[in-house]
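Engineer: dropping a prediction and its sequence here:
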Amino acid sequence: MIAERARQSGETVVVRLAARGDGVTADGRYLPGAVPGDRIVGEDVMPGPHRAAPVCEHFGRCGGCQLQHGDEEVLANFVKGRVVGALQSAGVEAEMVADPHLSPPRSRRRAAMRAEMRDGTLALGFNEESSRAVVDLQECHVLTPDLFTLAQELRPILSALMPKRWICGVTLTEATGGADILISNLSPSREVVHAFAEWEPTIPVARVSVEDGGRTDIVLQRGKPVQTFGGVDVAMPPATFLQATADGEAALVAAALDFTSGAGRVADLFCGLGTFALPLSAEAEVLAADAAGPAVAALEAAARRAKRRVRTLHRDLFRRPMTAKELAGYGAVVLDPPRAGAKAQVEALAASKVPVVAYVSCNPSTFARDAATLVRGGYALTEVRPIGQFRWSTHVELAARFVR
């Protein structure tokens, strides 16, 4: 209706957001910075009812957020639209797509940032949009307050340790027992070890590791970073994957539990530390498989201590997917692959007789590709739950149920 009125008046209107956040008009133009409901009059963009005032001074430069200029309706429609659009492109239709779940501001407990020394001054933050330049964050509305404070505490020590014109990766993770910090492109020299040993003892950090040349070394250990899944504490190895927000993780776990309810045996593939395996093990017997050896070992130790019915398997599921024969007898499979999806594993699943597949994805495009394979193999996509865990970002996640 809005688009029709605008057309009759010689205007055009923005009707949706493209995958990278650009506004798309009714006549097919792409306009960076526009949101649905904005009117285009000549070369001017007239703000519409869904435009919001960005909350962060860095918005427009920082690549951490692309959608702060849209209201809650814009965010929800974008998250849902990314999932539905990807499925439509793959020729797959879901029986039901739920309303999106959006994580709140200041909820990211894990962040991969960059530190850059330029002209003797440290910049610490996220990359600029479509650039390798680092935005020096003076505020952040996606990180938890504690994580942002920790980043500021790192500034003096990184400034002292990093050579001129040097760039490091800095991954910060909140954990029980203190934060976990991983700094890449920094060697475990005597100077580095001494600097962290002298770090202010009141800073709530459990461990600092450095990664150089593919090797990870611990340079400070004050405690053991721990994450809890399904009521079970798991000790975190350095550089272990973790869902970005506790809120988003809870939504994904709830979906996996709902989708696999009643399955006596569940295979959790790409299991990581046990995000899904441990909650599932409260009611089911679980096989947990992943190529990340330290994570699998940590999960195994935690499950043994808690007397949970979890059997672990250290296995590269890209090169050696679980076969249909190996999956015989399982009532459900949970998949949580990286952004590349799980092409080989899904092909094996499509040839299996597993009744239910719960697929957790961080990439709607590769999910849609894999969904098409499962549907061709005889599965029906009965439900999809879109999840905007990375608030104000074009990064979209989801959980889906396939039933044979």
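Structural biologist: That came in fine, so what should we check first? Residues are numbered from 1 along each chain as shown.
Engineer: switch to C-alpha atoms for all contacts and neighbour counts from now on
Structural biologist: Fine.
Engineer: now do the buried residues in stretch 70-84.
Structural biologist: The neighbour-count check on stretch 70-84 (16 or more other C-alpha atoms under 10 Å) flags G70, D71, V74, L75, A76, F78, V79, K80, G81, R82, V83, V84 as buried.
Engineer: can I get those residues in CSV including distance to L280 and secondary structure?
Structural biologist: Shown next, in CSV, are those (distance: C-alpha to C-alpha, whole Å; DSSP: H, G, I helix; E, B strand; the rest coil):
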residue, distance to L280, secondary structure
G70, 37, strand
D71, 36, coil
V74, 34, helix
L75, 31, helix
A76, 29, helix
F78, 31, helix
V79, 27, helix
K80, 27, helix
G81, 30, helix
R82, 28, helix
V83, 26, helix
V84, 28, helix
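Engineer: one more to weigh against that first structure:
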Amino acid sequence: MSARFTIDRLGAQGDGVANTESGQVFIPFTLAGEVVTAARERDRATLMAVLEKSPLRIEPACRHFGDCGGCAVQHLEDGAYRAWKRDKVVHVLKGARIDCEVDDLVPCAPHTRRRVSFSARRTDTGLALGFNRHLSSQIVPLEECPIAVPQIVGALDMLRELGTLICATPKPFHMTVTVTASGLDVAASDSGRMGERQRQIASNFVVRHGLARLSVDGEIIIEPKKPMVLFGAAAVPVPPGSFLQATEPAEQTMADLVGQHLARAKKVADLFAGCGSFALRLAAKSEVHAVEGEAAALAALDRGFRFATGLKRVTSEKRDLFRRPLTFKELNAFDGLVFDPPRAGAEDQCRQIARSDVPLVAAVSCNPVTFARDLAILLAGGYRLKKVTPIDQFLWSPHVEAVALLEKPKKRR
């Protein structure tokens, strides 16, 4: 049964939040100040109609918005959207009692997402390829996507054909598509065990359509061209399913902030280095020691370094920094450091950094909550926060990146 709600604020996940006598109710696709009718189920409700619209409500950029769960806030005016995302970082820093000025959000333009993970499933009418409906496993087939680069959007029909060829399961599976300098890299997961005939047909399809690579559950089915991504002057052959920043402009912004901060450092540590998006750019001016837990990512980083020209020495170390963080004594060999951990953050590693004498530290994060926790550890260890910059690379979603630049004054001898 539907009920009437007044939306009090926009929540952290992009849902409108209505305060009621029985508690908060979260209603997707609504905005602060709006009066709506919605069908309630416990603390969530499905929007039925907007009775009184917010002046900040705009026409969504995509025909699928409201059905597709890929975007949460296409209906919010741009200036208010940017302020909402910046406030997510401001709020968690205040909650951690970190007093600092936060820069304006670095915006994300439409049509810039170079890496997209689609849901797919075989149906009676063909392959459904798209994103899941909000809070549902049902797939909304896509005809357009204003966040993705044109190379991916233009390949949707071809990707549906490829998905049909590799599908060996009635269950949903995923197809992650990445635009590389060599062409599209398609990595499927949970699509089922392919027979030899099926593999051959899929391989012929990949060659015919000029794709760089097809892999399934980490196994390369065919790789006509090594998928290459540029990190500064280095061309890196990214492994199947390896981490890559979602948009190139956001990656470059982060790299510029980190590079400017560490410009005076002669020897830099890059922790959670991945395939080298920071390390290989920093090597233009500094010697770099890259530490990463994934062997395939380190191998790609090393190959990128060895085939590049004009870079200073880059060494690498395979190490699980969650189980065995670099100690403060090891860190003292460096005069600059950058760390970019997964969403869990780098709590134990930050405790070692806090004890170290590394004068320049850059912290990169995709999770404001663990970001604030890690910064608090560094500040308690004597670091001073120079700058915090929020960066949007997941347009119209609740996700926000942040870069913090810190310094530690030299100890007097």
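Structural biologist: Received it, and whenever you're ready, just let me know what you need. Remember, it's a predicted structure, so these values are computed and weren't measured experimentally.
Engineer: TM-score for these two?
Structural biologist: Once superposed, chain against chain, the TM-score is 0.90 (TM-score structural alignment, normalised by the length of structure 1); 387 aligned residues with a C-alpha RMSD of 2.2 Å.
Engineer: hmm, back to that, okay, the buried residues of stretch 70-84 of structure 1 in TSV with distance to A306 of structure 1 next?
Structural biologist: Formatted as TSV, the buried residues of stretch 70-84 of structure 1 follow (distance: C-alpha to C-alpha, whole Å):
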residue	distance to A306 of structure 1
G70	45
D71	44
V74	43
L75	40
A76	38
F78	41
V79	37
K80	38
G81	41
R82	39
V83	37
V84	40
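Engineer: map P342 of structure 2 across to structure 1 for me.
Structural biologist: With TM-score structural alignment as the criterion, P342 of structure 2 lines up with P338 in structure 1.
Engineer: that match and F390 of structure 1: what is the separation?
Structural biologist: To F390 of structure 1, P338 of structure 1 is 16 Å away according to C-alpha to C-alpha, to the nearest Å.
Engineer: between those two, tell me which one has more neighbours.
Structural biologist: Neighbour totals were compared for P338 of structure 1 and F390, and F390 leads with 22 against 13 (other C-alpha atoms under 10 Å).
Engineer: list the residues that contact the corresponding residue of structure 2 for that one.
Structural biologist: With TM-score structural alignment as the criterion, F390 of structure 1 lines up with F394 in structure 2. Residues in contact with F394 of structure 2 (C-alpha atoms under 8 Å, 6 or more residues apart in numbering) are C108, R113, A246, V400.
Engineer: which residue in structure 1 aligns with T123 of structure 2?
Structural biologist: Pairing criterion TM-score structural alignment: the partner of T123 of structure 2 within structure 1 is identified as R118.
Engineer: what's the burial count for that match?
Structural biologist: R118 of structure 1 sits with 13 neighbouring residues when counted by other C-alpha under 10 Å.
Engineer: tell me how far it lies from V266 of structure 1.
Structural biologist: Taken as C-alpha to C-alpha, the span from R118 of structure 1 to V266 of structure 1 is 51 Å.
Engineer: does the aligned residue in structure 2 for R320 of structure 1 sit in a helix, a strand or a coil?
Structural biologist: Alignment note (TM-score structural alignment): R320 of structure 1 maps to R324 of structure 2. Applying DSSP: H, G, I helix; E, B strand; the rest coil to R324 of structure 2 yields a three-state assignment of coil.
Engineer: burial measure for R324 of structure 2, as a count.
Structural biologist: 10.
Engineer: quick one: it and V92 of structure 2, what's the gap?
Structural biologist: As judged by C-alpha to C-alpha, R324 of structure 2 and V92 of structure 2 stand 28 Å apart.
Engineer: before we move on, what about A32 of structure 2?
Structural biologist: Per C-alpha to C-alpha, A32 of structure 2 is found 20 Å from V92 of structure 2.
Engineer: can you check F394 of structure 2 too?
Structural biologist: On the measure of C-alpha to C-alpha, F394 of structure 2 and V92 of structure 2 end up 19 Å apart.
Engineer: next: A128 of structure 2.
Structural biologist: A128 of structure 2 is 38 Å from V92 of structure 2, where distance means C-alpha to C-alpha.
Engineer: and if you look at K329 of structure 2?
Structural biologist: Relative to V92 of structure 2, and taking C-alpha to C-alpha, K329 of structure 2 is found at 31 Å.
Engineer: go on, E59 of structure 2?
Structural biologist: Look at E59 of structure 2 and V92 of structure 2: by C-alpha to C-alpha, they are 30 Å apart.
Engineer: comparing these two, which residue is more hemmed in?
Structural biologist: More crowded of E59 of structure 2 and V92, by other C-alpha under 10 Å: V92, with 17 against 11.
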